[in-house]
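>>> Fold the stuff below for me.
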Amino acid sequence: MSKLDQEDRDDMSAKQFAFPKQRKEPLEDASHVRNAIARFNQVQGVTDHERDEAWKHIRAAAKKFDVEVNETDWREIGKGKK
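Model prediction:
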């Protein structure tokens, strides 16, 4: 994953983040998408509606960068297969 410094993050469009309003979880490449999924439940200060929207952004970025996502909903993250 490429390391983003604050200047890089500031230069990114809000649309390039899973949580655009908060500018949290950048989605600039496959590595960042995987990281956003792994850290999704650690994001604080967001509503379930914002999480629903962020999940849509992550799924779109995952498709764009060919990242496999097994979960269909963010509520499934970390639950494992049954």
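>>> use CA for all of it now, contacts and neighbours both
OK.
>>> which stretches of this structure form strands?
Using DSSP state E, the strands of the chain run over 17-19, 24-26.
>>> among those, which is the most enclosed?
Most buried of the strands of the chain, by mean neighbour count (mean count of other C-alpha atoms under 10 Å): strand 17-19, with a mean of 26.
>>> So which other helices or strands are in contact with it?
On a contact count with 3 or more C-alpha pairs under 8 Å, 6 or more residues apart in numbering; DSSP states H and E, strand 17-19 meets strand 24-26, helix 48-64.
>>> Here is the second sequence; please produce its structure so I can put it next to the first one:
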Amino acid sequence: MAELSTDDRDELKDSKFAFPKQRKEPLEDASHVRNAVARFNQVEDVTDAERDAAWKRIEAAAKTYDVELSEKSWHDLKKPKG
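This is a model prediction of the structure:
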């Protein structure tokens, strides 16, 4: 995954994030999409509606960057241990 510098991240439009209000989980390339899925349940203080919307953005980005998602919904993701 290409690291985003703080300046690059700050320049991204809100629509380029899975969680735009929180500016969490950028969706800039295939690697970022996979990372957003892996970290999805680590995003705190978001509603289920925000998670639904974030998942739709992830699905759209996955299609754009040819990333195959095995999960049909964010509900299929495993909760992190701890």
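>>> Any idea what the TM-score is?
Here the superposed chains carry a TM-score of 0.93, computed using TM-score structural alignment, normalised by the length of structure 1; 79 aligned residues with a C-alpha RMSD of 1.0 Å.
>>> Save the strands of structure 1 as JSON lines, and put in distance to residue 36 of structure 1 too.
Shown next, in JSON lines, are the strands of structure 1 (distance: least, C-alpha to C-alpha, whole Å):
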{"stretch": "strand 17-19", "distance to residue 36 of structure 1": "7"}
{"stretch": "strand 24-26", "distance to residue 36 of structure 1": "5"}
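>>> now for residue 60 of structure 2: what does it line up with in structure 1?
Counting by TM-score structural alignment, residue 60 of structure 2 corresponds to residue 60 in structure 1.
>>> Tell me which residues touch that match, please.
Listed by C-alpha atoms under 8 Å, 6 or more residues apart in numbering, residue 60 of structure 1 has no contact partners.
>>> Residue 20 of structure 2 contacts residue 12, doesn't it?
No: counting by C-alpha atoms under 8 Å, residue 20 of structure 2 stays clear of residue 12, with 10.1 Å between them.
>>> Deepest in the core, which of the helices and strands packed on strand 17-19 of structure 1 is it.
By mean count of other C-alpha under 10 Å, these have strand 24-26 as the most buried, with a mean of 20.
>>> Please consider this matter closed, and thank you.
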